[in-house]
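> what's the 3D shape of this:
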Amino acid sequence: MPASAAPVRLVLASRSPARLTTLAAAGVTPRVVVSDVDEPAVLDAARAGFGADLEPADAVLVLAQAKAEDVSARLEDGDDEASALVLGCDSMLELDGEILGKPADADDARRRWRAMRGRAAVLHTGHWLVDARDPEDGGTGGTLGASSSTTVHFADVDDEEIDAYVATGEPLHVAGAFTIDGLGGPYVDRIEGDHHGVVGLSLPLLRELLGELEIPWRSLRDPR
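Sure, this is the predicted structure:
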């Protein structure tokens, strides 16, 4: 039989219900601590540092890292659950070379859907892990990340369908103004890539990152 793995506490640096649900469905119950990062400021600083604009896959990774490191630093300030693994995530939709986060308002969401319908776009999700565990708990101090990119093919919906979907309010709270696991699911014809990446957290990629830190996936799962 395989050796058992010591349990590892996971902190999710995101308020996304979809990411939390994705982890829960895989048997992982993280503690949620939302980061306080100023996303535009983080991206501006990254652009200044690189001396050029960021590719979408790099932009989401920069934000995921900022979120994970912000929460990790706050946990280190006397938190009784500071010894944990911290996961930061960020998602953006790329359409015609433009990066789309959450829409500004309902009008913006409608404009986006009229541009996306009947077409394909790429959903990029950055993942960043910070091993903030104490050394006696096996902590390595490691920090690493990667991005997943999934092509999304949208249905050719009409204006009435767009208006009805935007009226639900759901598109206003998600990157790209759509979901695949909620009310927006019927408007996605198909995807090319990892389904979980579109939801906002790629479980296979997270498992790979854990492997880089020599942490087996099963150590995150809730006891059965």
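
> from here on, contacts and neighbour counts on C-alpha atoms
Will do.

> need the contact list for the spatially most central residue of the chain.
With distances taken as CA atoms, centre = their mean, the residue of the chain nearest its centroid is residue 89 (3.4 Å). Neighbouring residues of residue 89 by CA atoms under 8 Å, 6 or more residues apart in numbering: 13-14, 60-61, 63-65, 67-68, 125-128, 200-201.

> one more to line up against the first:
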Amino acid sequence: MRFVLASASSARLSVLRSAGIDPLVRVSGVDEDAVTASLGDPAPTELVTALAQAKADAVAAEIGAEEPDAVVVGCDSMLLMAHGEIVGKPGTREAAAKRWAQNSGSSGELLTGHAIVRLEGGEVTARAKGHLGTTVRFGEPSEAELEAYLATGEPLHVAGGFTLEGFGGWFIEGVDGDPSSVLGISLPLTRKLLAEVGVSVVTLWSSPNAE
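Below is the predicted model of the structure:
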């Protein structure tokens, strides 16, 4: 059985490989704005879960003939900021700077939605979905530090405008909850969802994760 990651995220891929899984990567191409619009006025947790489900479903529909026995995992992450706004990837330097101005010295909740579709004989036999929230405590970078961080381009393309594993890690004071979820894919939640579709995560390991 193949583990198929419905995401282009290098951070998610790195987390999985470090945890013993070498997934097949397929990007869904889902129109996230269209999915969001179809939900009306969703709760933040409903939004990230629905986006994850849309991505998993899209890839499952495309890959059945190529990988008839597989679990397809879709993920989506957004930051629920202290003042109640939920945001995804900034996209522009200006938006990233605004996010950091708002978050500096405060905390936000990184919401991660996961969805799994199980394929057997090329047909969907089970689905599971869930979400997780992890509190992120932001530091207070100086103006010069923030300018240097923005200049790397990194915060423009990641949920909430920050990372733990990259340049952004210098400015994160702490995480309360599952750190792997902040990297984009929660290992504990994924394990539980796999169990819901009848798959033990240990059967998917490519090799023991040992020194």
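
> quick TM-score on the pair, please.
Superposed pair, TM-score by TM-score structural alignment, normalised by the length of structure 2: 0.94. Supporting alignment: 207 aligned residues with a CA RMSD of 1.4 Å.

> distance check, the aligned residue in structure 1 for residue 76 of structure 2 against residue 101 of structure 1.
Here residue 76 of structure 2 is matched to residue 90 in structure 1, going by TM-score structural alignment. Distance, residue 90 of structure 1 to residue 101 of structure 1, using CA to CA, to the nearest Å: 9 Å.

> cool, residue 207 of structure 1 as well?
Residue 207 of structure 1 sits 25 Å away from residue 101 of structure 1, going by CA to CA.

> tell me which of these two has more neighbours.
The residue with more neighbours, out of residue 207 of structure 1 and residue 101, is residue 101; 18 against 15, by other CA atoms under 10 Å.

> pull up the gap between the counterpart of that one in structure 2 and residue 150 of structure 2, please.
In structure 2, the residue paired with residue 101 of structure 1 according to TM-score structural alignment is residue 88. In this structure, residue 88 of structure 2 and residue 150 of structure 2 are 16 Å apart, going by CA to CA.

> how many neighbours does the equivalent of residue 21 of structure 1 over in structure 2 have?
Under the alignment (TM-score structural alignment), residue 21 of structure 1 maps onto residue 14 of structure 2. Close neighbours of residue 14 of structure 2, defined as other CA under 10 Å, add up to 13.

> contact partners for residue 124 of structure 2?
60, 117, 118.

> can you give me the helices in structure 2?
Using DSSP state H, the helices of structure 2 run over 10-18, 32-38, 44-63, 93-103, 143-152, 179-182, 187-196.

> dump those into a markdown table; add distance to residue 163 of structure 2 as well.
Formatted as a markdown table, the helices of structure 2 follow (distance: least, CA to CA, whole Å):
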| stretch | distance to residue 163 of structure 2 |
| --- | --- |
| helix 10-18 | 9 |
| helix 32-38 | 21 |
| helix 44-63 | 18 |
| helix 93-103 | 12 |
| helix 143-152 | 11 |
| helix 179-182 | 8 |
| helix 187-196 | 17 |
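
> can you tell which of the ones you listed is closest to residue 2 of structure 2?
Nearest of the helices of structure 2 to residue 2 of structure 2, taken as CA to CA: helix 44-63 at 11.0 Å.
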